[in-house]
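In: quick one: sequence and predicted model below, then my questions.
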Amino acid sequence: MSRMMPARVRSEGISLYAAGLLSDPVEADFKLSAEIEGEQVIYDLDGAQDFCSCSIFQQNHRYCKHIAAVEEYLKK
């Protein structure tokens, strides 16, 4: 399930999750939607098409600290 992302980005996501900044997670149609730091995140549980409204994800279309926070949530 884990996406390839730099360790720094992953640790930032773990910190966001630990700080309780992931709110209102909703799972439907094999996707988990949540809001983190005001950014909208859609995590595709099939691994096909993740989305985050933040500028980092918009640049690389693969990962960001918000996606990493959702992954940490899913581990718990």
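Out: That came through fine. Here the structure is a predicted model, which is why all the values come from computation and not from measurement.

In: C-alpha only now, for contacts and for neighbours.
Out: Noted.

In: OK, contacts around residue 17?
Out: For residue 17, the contact set (C-alpha atoms under 8 Å, 6 or more residues apart in numbering) comprises 69-70, 72-73.

In: one more to weigh against that first structure:
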Amino acid sequence: MSKDKLTAIGQALYGTQWQSDLARALNIDSRRVRQWLNDERGLPDWLEGELNRLLTDKITLCQSLLDIAKQQTNQ
């Protein structure tokens, strides 16, 4: 995984405050995310799997909300 991919996923999930929000979702200190981005620490092996899980959860939530909106429109 690259820092660019981490940034893109973080922004897609959490918008402009993505670093702090991502750290909270991963249950880590937000300084760790900044260390990854500043090449002070390497990206851990587990990160990509966790990001995939967070993306899947967000997609599922958005799809559920869309389904509810469609149901309300059809009533």
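Out: Now that the structure is in, tell me what you want to look at. Just so we're clear, the structure is a prediction, and the values are computed from it rather than from any experiment.

In: TM-score for the pair, please.
Out: TM-score for the superposed chains, counting by TM-score structural alignment, normalised by the length of structure 2: 0.29, backed by 48 aligned residues with a C-alpha RMSD of 4.8 Å.

In: just the element for residue 68 of structure 1, please.
Out: Applying DSSP states H and E as the criterion places residue 68 of structure 1 in helix 65-75.

In: residues in contact with that helix?
Out: By C-alpha under 8 Å, 6+ apart, the residues outside helix 65-75 of structure 1 that reach it are 2, 9-17, 22, 34, 36, 39, 41, 43, 50, 52.

In: got the buried residues for that helix?
Out: Using 16 or more other C-alpha atoms under 10 Å as the test for burial, helix 65-75 of structure 1 gives 65-73.

In: ok, and the closest non-adjacent residue to residue 69 of structure 1?
Out: Take residue 69 of structure 1 and drop its neighbours on the chain: the residue closest to it by C-alpha to C-alpha, 6 or more residues apart in numbering is residue 13, 4.1 Å away.
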